[in-house]
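In: Show me the folded form of this:
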Amino acid sequence: MADALSVIPAAVLRNLSDKLYEKRKNAALEVEGIVKNLATNGDHDKITAVINLLTNEFTYSPQANHRKGGLIGLAAATVGLTSEAAQHLEQIVPPVLNSFSDQDSRVRYYACEALYNIAKVVRGDFIIFFNQIFDALCKLSADSDANVQSAAHLLDRLVKDIVTESDQFSIEEFIPLLRERMNVLNPYVRQFLVGWITVLDSVPDIDMLGFLPDFLDGLFNMLSDSSHEIRQQADSALSEFLQEIKNSPSVDYGRMAEILVQRAASPDEFTRLTAITWISEFVKLGGDQLVPYYADILGAILPCISDKEEKIRVVARETNEELRGIKADPAEVFNVGSILSIARSQLSSQWEATKIEALHWISTLLNRHRAEVLTFLEDIFDTLLTPLSDSSDEVVLLVLEVHACIAKDPQHFRHLVVFLMHNFRADNSLLEKRGALIIRRLCVLLDAEKLYREFSTILEVESDLDFASVMVQALNLILLTSSELSELRDLLKKSLVNPAGKDLFVSLYASWCHSPMAIISLCLLAQTYQHASAVIQSLVEEDINVKFLVQLDKLIRLLETPTFAYLRLQLLEPGRYIWLLKALYGLLMLLPQQSAAFKILRTRLKAVPSYTFSSEQLKRTSSGNPYQIIHHISGGSNISEDGDIHEDEKNLHNGIKFTLRLQQFEQMQHLHRMHAKAQAQAQSTSSSPASPKEVERPEESTRPTPAEMSRPPSRSSRRGPLGQLQL
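Out: Next comes the predicted model:
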């Protein structure tokens, strides 16, 4: 310090700390001249002493005016050193940078001014301090004092000029600092950062694109800034980078894809649009590099397909089609399971369009990689059943197509029907609202006969009798009304002459026994009118309840539809179809006279041509055994509905054992009656407790013995409209 004091007059040092700027400025000029002379003489030791004096006694002084004088003195010393200033920068720059955080705004201002003058002198040698200067400028860009901000901006422009013309700038050292600053929310800092990114990207020798993944997320974060100017600057920078990506032969798509996937779910609309646009370009450009990220990309695209903004929806749909069009090999890095998991998760979306595209993806994977998809069947099957109750018909139809594709294998076919039955049992509303659509569509996609046989097999042993009855009624109604099942109806009409029709009739009969009206409908459809009459007359008082009458009302109305046109035409020949007449009159007698169904059927029967029956026909129709009459089928040939009576005509009636079938029906109805009584007793017990003996007596008195259940019911045991048929 003594050397410095001997070089710099005391008056100069006194003026350097004066409160008046002019005196400090004149003192600084004196210092500049002194340092210049010392540099000319090569006396660098004294120059070092002068710099140390200015640093320790002035810039680090507790007095603000001393700090101001020290800063202007260091700048003057640098100017005096001119070309030799580089060797003293390690002493000069740190105290100036330290002053950027001074509490006095005027000191911070003079620090900017000092560093500006220093940078003008040393230019490229200044780069070694770039990171520290950048960090300081980043903070000053958000300074509370407008004058400091203005001075910082001037310094920032100079530093940018120096960096762009320098060949010593290290982008590798700078990027970590930039990445750290990118999440700052201050708008001034954001503008500062975007400005630097843009400037550095414009320098040909600096490869900013290679480091884009390090600060890409920060740029996307700025797209949702409240300042329009910042959003515009960030968007401009991103657009420039995207254009560079299109023209670049090598790009790290993977790391950026992860960032874009996250930003595609941003609550900000503009951010989502930009992210999905980038993803769209990546899918077109990335090729094999993006294969490991297909699942993540799909997870970003599917929700955007249902975005409220139309532009986002359009880009997302285009990207989705582009991605689905790429055929990748699972043997490589293409993960079928992860994509399947994403598609499955989107099935729970609240948006219809997203669910539809998710189902398209599952269908595509099944078609291309069936074996791989089926290995995940246990994981996805339950999820695929949930959309069956969706409010959208299109979603339901698509998920049925997926199920049908899976069910091409026999074991999966059985699996599907069992699960469907379970869901119908667990959710009554599913059967009520979607049952018809599901079953009809599956009949188209799969084999209708095979599907109905499988349903029947499962329902035959169904323990929940109430559900079995409802399910059979639903299946029966679909069978009678759906255009998709016209071939199945045609096959059933030939049950008495066609082995395939007979097999189907027998297969359905076992489960159709759960519903009297379903059995009667099946017999009318199969033209087994004598058996239909026998079933009607086997009904007892407990069978004819409100539910029965509602089903009967539906059947009467169905008889007026085109499905039963053949039956109505057969009424033109009452002599040939006497059992048809008896069955219809039997139904008429079960209907309340004031009901609309009674009037419809009575009106139809009144239209039957009058016909005189022979005494033999009347005798047969009124005899105790309803199976001793010859039945006529279309074509003019006579067949019997009872193979035990006419052994020589077994081939004609296909060997259907109608006596056994009737026993099967009565036994099933007996189970239903016992079940209904048990329910009634349980309800009465809960409301008014009764003695055990009183609860047990009704069941004991009505339970038939095994011998009675195996014996065909006699006419006397049946309750129903008996008597001679008269026309």
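In: all contacts plus neighbour counts: C-alpha atoms, from now on.
Out: Will do.
In: what about the strands in the protein?
Out: Under the criterion DSSP state E, the chain contains strands at 630-632, 638-640.
In: May I see these organised as TSV, with mean neighbour count added?
Out: Shown next, in TSV, are these (neighbours: other Cα atoms under 10 Å):
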stretch	mean neighbour count
strand 630-632	19
strand 638-640	20
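In: Can I get those in CSV including distance to F613?
Out: Shown next, in CSV, are those (distance: least, Cα to Cα, whole Å):
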stretch, distance to F613
strand 630-632, 14
strand 638-640, 17
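In: K160 and L177: what is the separation?
Out: For K160, the distance to L177 equals 16 Å [Cα to Cα, to the nearest Å].
In: what does D235 give?
Out: Taking Cα to Cα, one finds D235 at 22 Å from L177.
In: repeat for I633
Out: 94 Å.
In: One more, so I can put them side by side:
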Amino acid sequence: MADALSVIPPSVLRNLSDKLYEKRKNAALEVEGIVKQLAQAGDHDKITAVINLLVTEFAYSPQANHRKGGLIGLAGTTVGLTSEAAQHLEVQIVPPVLNSFLDQDSGVRYSACEALYNIAKVVRGDFIVFFNQIFDALCKLSADSDANVQSAAHLLDRSCKVTNDQSINQDIVTDSDQFSIEEFIPMLRERMNVLNPYVRQFLVGWITVLDSVPEIDMLGFLPDFLDGLFNMLSDSSHEIRQQADSALSEFLQEIKNSPNVDYGRMAEILVQRAASPDEFTRLTAITWINEFVRLGGDQLVPYYADIIGAILPCISDKEEKIRVVARETNDELHAIHSDPAKGFDIGAILSIAKRQLTSEWEATRVEALNWIATLLARYRPEVITYLNDIFDSLLRPLSDPSDEVVLLVLEIHACIAEDAQNFRYLVVFLIHTFRSNHILLEKRGSLIIRRLCVLLESERVYREFSTMLEDENDLEFASIMVQALNVILLISYELTNLRELLKKALVNPSGKDLFVCLYSSWCHSPMATISLCLLAQAYDHASAVIHSLVEEDIDVKFLIQLDKLVRLLEAPVFVYLRLQLLEPGGYPWLLKALYGLLMLLPQQSAAFKILKARLKTVPPLSLTGNSRSRGSSENTDNDISFAANLQQFKSMQRQHQAHLITRQLSRISLSTSSPQDAQRSKGRSRSASSSTTSGQFHH
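Out: Presented below is the predicted three-dimensional model:
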């Protein structure tokens, strides 16, 4: 220290700790001159003594002004040393400056920025050895509470990037043995999720600078800070969003031109960001995913499930640009034929698709089903092994409000139902669903059943439904379900072949078997039974069924069904029957059956008038001559036991009547549980009766 005091005048030391900046600055200039002379004389011991004095007595002094003077003095010393400064940097000059960045006094922090700025201009490349420490300090100072310190830090930051018109890029390249990107990246990663806008600008700036250095492989470390860049896309500052987007665009371009990219780690990040609440972030993420799918090849195969999970919700995004890119990416993935042996995880994709079946958005549900259908078509044996995990989830969409969803899931079930057990399970589920939701049966039943008939063969479908309904315990539902199946059978073009087969029931073994199968469950509904007999041209049995009806069978529901049948008799499906009326001698049982129906209808009803008008067109028997009677089971060689069928029908109707009586008694028992309840029930019954009577046949 004595050596230092001998070369630095007391007045200079005094001014170095003065409260006025100008005095400290002038003192530093004098120190610079003294050190320059010592350097020229080669007096290294005294130079070291001067530096030690500035550090111990000033830079680490308890007095703020002393610390400020020490920092500016160290900067002056560095300038005086010029080319010899490097040997004093690491041990003596830079550590106290770095330490001052954490000083409680904002003036000291400002002086530290100023000092390091001047030091950096002198030492250039030698400065890189402190890069990580300076980066850490600048990151903190960029968010300093003092605006002057922020400005000084910003100036220092720029000087670190470009020193005396020489880019630090060149310094880093030159001193690559001193700069370690491997040590720098963890420090960068730790700070990427900081929300402070000044810090974010600082970080993006350095990422951009380092990425511009050809010898530094920032792309290889992109997965370490990619999430942070995406996080900045939703920043409230337009400038930060723009800077982050610019950096990401540059990296994406590099990815397109690079043969070696770690797609996997980045795909995981992109999948998360595709679900961001921020629209711009979602768009950028889905755009990256789209490029990855094009470029990633086999690297991305293990991540397909996660990618599909990210894409499916985006297909229904409110932003059209996102929807377009998501659909394009989805189509790209569909076009790829991957090998399960190479990491293509069918189970994971099925799980993702299953989860998206509950999406509130129709487009997403549709695409989820498309993925299941695609997997079934390409990897059926593998998909079937996961059937227990997804089957129940594939049943629920059958009641989806979207027709497209229902039709798609039916196609999937048709593929699955190649196995008889799965087909039976499907029919059981449909019956259970229709039983618990009559509205669904009314609104969607026809669509579901008709489509199944197209996909799985109508006879197979109707046979299975009939077998299940024959032993249905809920008789009221069985009647409703059979009526629905009957109407679909009579009017749907998809069931034309089935109707043609039934028309030959009296002469064709296959038609006979089908008639017998359906009859067992059609007995749940008198009108369905009569319709089936008319369709099969079993007119004598139709007449027998009509004559077997008793008073209890003729209720409002029956008359409504009869009304529908009469109107159907005028439809194209029964054109053959109407033409047969031209030969009353040949089809006496048909005529008798139709007159039987006419007798059941109230005379003032529209159906009565329609059927009566039709029967009036039947020519007299004298005009047609005596024809051999047809449409009678007695004149055929079939082995249908119509007598047994009639007993079966009567037995089933007795069960329905007993069930109805039981329900009525139960209602009466409940309604008479108290005098007040009985009175209310009586009033309701009277009102309901009046309402029913007044509107019975106005459809």
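In: neighbour-wise, which of I633 and L177 of structure 1 wins?
Out: A side-by-side neighbour count of I633 of structure 1 and L177, using other Cα atoms under 10 Å, places I633 first with 17 against 14.
In: end to end, how far does stretch 36-46 of structure 2 reach?
Out: 12 Å.
In: So which bit of structure 2 is stretch 665-683 of structure 1 matched to?
Out: Mapped onto structure 2 using TM-score structural alignment, stretch 665-683 of structure 1 covers residues 649-667.
In: average distance between the matching stretch and structure 1?
Out: Averaged over the aligned pairs, stretch 649-667 of structure 2 sits 0.9 Å from structure 1 after superposition, using mean Cα distance after the TM-score superposition for structure 1.
In: distance between that stretch and the chain's centre?
Out: In terms of Cα atoms, centre = their mean, to the nearest Å, the centre of stretch 649-667 of structure 2 is set 49 Å apart from its chain centre.
In: got it, and stretch 572-579 of structure 1?
Out: 59 Å.
In: Can you mark which positions in it are buried?
Out: P574, G575, R576, Y577, I578, W579 (16 or more other Cα atoms under 10 Å).
In: Give me the contact list for that stretch.
Out: Contact with stretch 572-579 of structure 1 is made by 529-530, 533, 570-571, 581, 608-609, 611-613, 621, 631-632, as judged by Cα atoms under 8 Å, 6 or more residues apart in numbering.
In: residue range for it in structure 2?
Out: Residue span in structure 2 matched to stretch 572-579 of structure 1, by TM-score structural alignment: 582-589.
In: Ends of the matching stretch, what's the gap?
Out: First-to-last residue span, stretch 582-589 of structure 2, Cα to Cα: 13 Å.
In: do the same with stretch 198-210 of structure 1
Out: First residue to last in stretch 198-210 of structure 1 (Cα to Cα) measures 14 Å.
In: which residues in structure 2 does that stretch match up with?
Out: So in structure 2, the equivalent range for stretch 198-210 of structure 1 is 208-220, judged by TM-score structural alignment.
In: before we move on, what about stretch 332-351 of structure 1?
Out: Counting by TM-score structural alignment, stretch 332-351 of structure 1 sits on residues 342-361 of structure 2.
In: Just give the number of residues close to P95 of structure 2.
Out: For P95 of structure 2, using other Cα under 10 Å, the count is 14.
In: Show the contacting residues for it.
Out: Here P95 of structure 2 is in contact with no residue (Cα under 8 Å, 6+ apart).
In: Could you find the counterpart of it in structure 1?
Out: Under the alignment (TM-score structural alignment), P95 of structure 2 maps onto P94.
In: Can you tell me the centre-most residue of structure 2?
Out: P313 (3.2 Å; Cα atoms, centre = their mean).
In: I'd like to know how far that residue sits from V261 of structure 2.
Out: 27 Å.
In: Repeat that for D389 of structure 2.
Out: 36 Å.
In: Longest helix in structure 1, by number of residues?
Out: The residue-count maximum for a helix in structure 1 (DSSP state H) belongs to helix 658-687.
In: can you pull the buried residues of that one?
Out: 658-659, 661-670, 672-674, 678, 681.
In: Could you do stretch 357-369 of structure 1 as well?
Out: In stretch 357-369 of structure 1, counting by 16+ other Cα under 10 Å, buried: E357, A358, L359, H360, W361, I362, S363, L365, L366.
In: Then stretch 623-640 of structure 2?
Out: R630, G631, S632, S633, I640.
In: T56 of structure 2: which of these is nearest?
Out: I640 (117.7 Å; Cα to Cα).
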